[in-house]
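# Only the shape, not the letters, is given here:
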């Protein structure tokens, strides 16, 4: 396994000189800049890079990759810094490529309902620029993440139950490979049977196979009407039973989110919602005025069959915004339960038929472990998250939290689930990937070796690096 190189090695100094010649002041080794690019929302220790660069074009990106290849320096793409498994940290040093200046909409085709963008644009920036087209991009992971980062981690979020995940909404990519070649993975056609699906190989690769420089996205019509609702339930089984019934009844629900009683307590503290501190479902319905009303009425009736109470509607834009803003801020709501604590934010995903079993067993594990760990989940597709609160200075508590996380992941895999529904592998779930997929991981390593034989592309993520990067440091 690679060891972190010395940040003052010869290769870093040579890279600084060559990158400054190309980018001028858009290369930095200032301590504050390095620190900002070594941390994220992840619970892992901060790992700053040796240099940070701010490219604006694909050609500049190609030049950066070429310099790093020549000097055997690690390359770490960086979006909005919202990743949760150390996906953009720099445990081996190297050059962090900050995408924030590559934030342009390059081409919009309303007739074809697609858009081509640079990777640094965030989802909120993109939707603001799409507002007048009657179209929108629906993938919402909660944070205002960059499109390139969302593609790299195969993100999804609250609306995946209706609109799919990033793998379903990325039509094609432009990327710079480790040898400096620029490739396009697809044309704009909505389907293709032409060779390997390179788009989906790079979506979810976490920057380990290449650096994304453009993304072509599928867009969707803005709904004529939107309605939201909340409903309290007596227990987690009732919540999951309602979600399954809603989906099996064919209700095209746009969002159906689970929040347990502990999370509701945190949301009441943080957002002053004033809702019962019991398990809840948050719903959102998209469509025509008539269809939205019909969907909500069906969901309300089904919720009632499972003991749902206080089914409350939110149709005014400001009411809906307050509700979903509170949902998006569950990290801060969870932290309100234990001021001064940090959260290990983890996720798993299981077949929806096994979700209640997994949740009930997990709740019992939380209680037995003496932990505070609010739950929020995309119940419509079997994915849920936990914010496991702890004191990072307590060795005993950190060990207890990590042991709980391992039991959670093993439980999900035993139920034919996955160790991560949408956070990615990064640094944190390397061992769990092997437990989940076995020898398939060896096939992944062969792909990595073929496209990145020097091991410079975001090393140490997804699986442990075996390539040794030489060169003067």
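Received the coordinates, thanks. What you see is a predicted model; the values in this text were computed from it and never measured. Residues are numbered from 1 along each chain as shown.

# contacts, neighbours, all on C-alpha from now
Noted.

# what about residue 255, neighbour count?
23 (other Cα atoms under 10 Å).

# show me the residues around it that make contact.
Counting by Cα atoms under 8 Å, 6 or more residues apart in numbering, residue 255 makes contact with 158, 159, 160, 161, 162, 282, 283, 284, 285, 378, 380.

# do residue 169 as well
When the contact criterion is Cα under 8 Å, 6+ apart, the partners of residue 169 are 217, 218, 219.

# Checking the first one next. Helix, strand or coil?
Reduced to three states with DSSP: H, G, I helix; E, B strand; the rest coil, the structure at residue 217 is strand.

# roughly how far apart are it and residue 172?
7 Å (Cα to Cα, to the nearest Å).

# Output the contacts of residue 169 as a markdown table; include the columns distance to residue 239.
Output for those, formatted as a markdown table (distance: Cα to Cα, whole Å):
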| residue | distance to residue 239 |
| --- | --- |
| 217 | 33 |
| 218 | 32 |
| 219 | 31 |
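
# before we move on, the earlier item: out of the contacts of residue 255, who's the most crowded?
Scoring the contacts of residue 255 on neighbours with other Cα under 10 Å, the highest-scoring entry is residue 158 at 28 neighbours.

# Comparing residue 217 and residue 172, which shows the higher neighbour count?
Each of residue 217 and residue 172 has its neighbours counted (other Cα under 10 Å); residue 172 has more, 25 against 22.

# Verify the contact between that one and residue 184 for me.
Yes - counting by Cα atoms under 8 Å, residue 184 is a contact partner of residue 172 at 7.2 Å.

# ok, second structure coming up, stack it against the first:
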């Protein structure tokens, strides 16, 4: 893995200088080159060292994005699209220098088609702001990665989160995008129809491309009706294996659970302390059901029966909004709770995903690995789709600690791949997962490189991410 070995790439100094001058003349105060703002646009909430862009530009419209891309294409200057900066694998670093394109001013809802259950938004709007806007329509956008991420960033990393077990991931919920491609040309990948057999699926090509093929200027999303009732609950288990096996049987039984999250004993200790909870410090599932009063009650009873088979504590559930919000706020704050276990240490947050039938095996073997190497590494996961995260705490100024951390992450990824899983369920590749993508896909990466060269011949869109050219 050797994240400390991630080096800056070659720089096109002449092109960067020319582009900085042109962007400054065009955008004035909306183009910044101060070190502080450049550092904000390379900040990473994980261990990967920051690599600053040379400038930050704030476009207001798709036409301005076209102008930025045209300048960058002419002068061979890298462009790194920026949403809210909440990604975890070095996606927003600028290893070759270049320009960060901050999309935060492009945050409008362009269209809501309530009768068709869809909307079109600019990429800079955050998921929370979108749902506030939609509230009076009786609709909501269900994808919830935890952070208040931008819709453009969520599409670019193919995000998912706590609701994915019921509502899918971004790849399932994006109907179309518009994107500015090399040379400054804007394209639209599809229309609003719920299905199409019209040519290549370009929408899904851009969803998950991590900004390496172009810059998104709008995203058309599927929406869902706000459920009549939402109920959530908690139950603890004797072991992580028991909790995982409860998840597996729940999914295999066809119970339409909306969220089912796993927190191991150490994560529960951290969350209790950080979020002021008082749950047992044992492997725990946070569960949520959506529907009407009758269906939610039935699903809760069915889940409780399954959990009891694996020795759970009584399933405590509630439809009280404040109580549910406190529960899920604690889940979303898991990262900060992990850091609070050892405030002086760095954290390496990583994820893998395996077929649901292998979840218990993978989590249990990972727990054994953590114990064998005396690591501080709480586990939390979107267990309903086989995706889990490990927050590994270590001293990033100690070479031995760094080597131990990197060796653990390598073993974790190898374990997931050996179970026919993936090196990332939702974090994306960025810089940090590049070696593992090679192990996962092998020569298939050559096809990705061919697509990249065809759509971005100058390699200006977020170079140095996903794979080396």
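Looks like it arrived, so ask away. Remember, it's a predicted structure, so these values are computed and weren't measured experimentally.

# Need the TM-score between these chains.
The TM-score (TM-score structural alignment, normalised by the length of structure 2) is 0.97; 464 aligned residues with a Cα RMSD of 1.2 Å.

# Kindly confirm my reading that residue 194 of structure 2 is in a helix.
No - assessed with three-state DSSP, residue 194 of structure 2 is coil; it does not lie in a helix.

# Give me the neighbour count for it.
Neighbour count of residue 194 of structure 2, defined by other Cα under 10 Å: 10.

# now it: how far from residue 206 of structure 2?
Residue 194 of structure 2 sits 18 Å away from residue 206 of structure 2, going by Cα to Cα.

# Ok, residue 343 of structure 2 next?
With Cα to Cα as the criterion, residue 343 of structure 2 and residue 206 of structure 2 are 38 Å apart.

# do the same with residue 248 of structure 2
For residue 248 of structure 2, the distance to residue 206 of structure 2 - Cα to Cα - is 32 Å.

# Those two: which has the busier surroundings?
Higher neighbour count among residue 248 of structure 2 and residue 206: residue 206, with 25 against 21, using other Cα under 10 Å.

# Now check the more buried one against structure 1: what is it aligned to?
Under the alignment defined by TM-score structural alignment, residue 206 of structure 2 is paired with residue 202 of structure 1.

# Make sure that match is actually in contact with residue 209.
Yes - under the criterion of Cα under 8 Å, residue 202 of structure 1 makes contact with residue 209 at 6.8 Å.

# just to revisit the earlier point, now do the contacts for the match of residue 206 of structure 2.
Per Cα under 8 Å, 6+ apart, neighbours of residue 202 of structure 1: 152, 209, 210.

# Which one of the residues you listed is nearest to residue 316 of structure 1?
residue 152 (35.0 Å; Cα to Cα).

# Alignment lookup: the closest one to structure 2.
Alignment note (TM-score structural alignment): residue 152 of structure 1 maps to residue 156 of structure 2.

# Pull the contacting residues for its match.
Counting by Cα under 8 Å, 6+ apart, residue 156 of structure 2 touches 206, 207, 208, 209, 210, 211.

# Can you tell me the closest non-neighbouring residue to the fifth one?
In this structure, residue 210 of structure 2 finds its nearest non-sequential neighbour in residue 156, 4.5 Å apart by Cα to Cα, 6 or more residues apart in numbering.

# what about the one you found, distance to residue 181 of structure 2?
Shown here: residue 156 of structure 2 relative to residue 181 of structure 2, a distance of 14 Å by Cα to Cα.

# what about residue 298 of structure 2, neighbour count?
For residue 298 of structure 2, the neighbour count with other Cα under 10 Å is 13.

# Which residue in structure 1 aligns with it?
Here residue 298 of structure 2 is matched to residue 294 in structure 1, going by TM-score structural alignment.

# swap in residue 111 of structure 2?
Matched by TM-score structural alignment, residue 111 of structure 2 corresponds to residue 107 in structure 1.

# Does its match touch residue 117 like I think?
Yes - counting by Cα under 8 Å, residue 117 is a contact partner of residue 107 of structure 1 at 7.1 Å.

# Which one of the two is surrounded by more residues?
Set residue 107 of structure 1 next to residue 117 and count neighbours by other Cα under 10 Å: residue 117 wins out with 23 against 11.

# what's near enough to touch the nearest residue to that one once chain neighbours are set aside?
Leaving aside its sequence neighbours, residue 117 of structure 1 sits nearest to residue 105 (Cα to Cα, 6+ apart; 4.4 Å). Residues in contact with residue 105 of structure 1 (Cα under 8 Å, 6+ apart) are 115, 116, 117, 118, 121, 126.

# now do residue 273 of structure 2
Residue 273 of structure 2 makes contact with residue 337 under the criterion Cα under 8 Å, 6+ apart.

# Quick check: next helix or strand after the helix or strand harbouring it?
Assigned by DSSP states H and E, residue 273 of structure 2 belongs to helix 265-275. Of the helices and strands lying after helix 265-275 of structure 2 in sequence (DSSP H and E), the nearest is strand 284-291.

# Mind naming the longest helix for structure 1?
If you go by DSSP state H, structure 1 has its longest helix at helix 395-414.

# Give the aligned range of it in structure 2.
Matched against structure 2 by TM-score structural alignment, helix 395-414 of structure 1 falls on residues 399-418.

# Measure the mean distance from that stretch to structure 1 post-superposition.
Relative to the matching residues in structure 1, stretch 399-418 of structure 2 has an average distance of 0.5 Å after the fit, by mean Cα distance after the TM-score superposition for structure 1.
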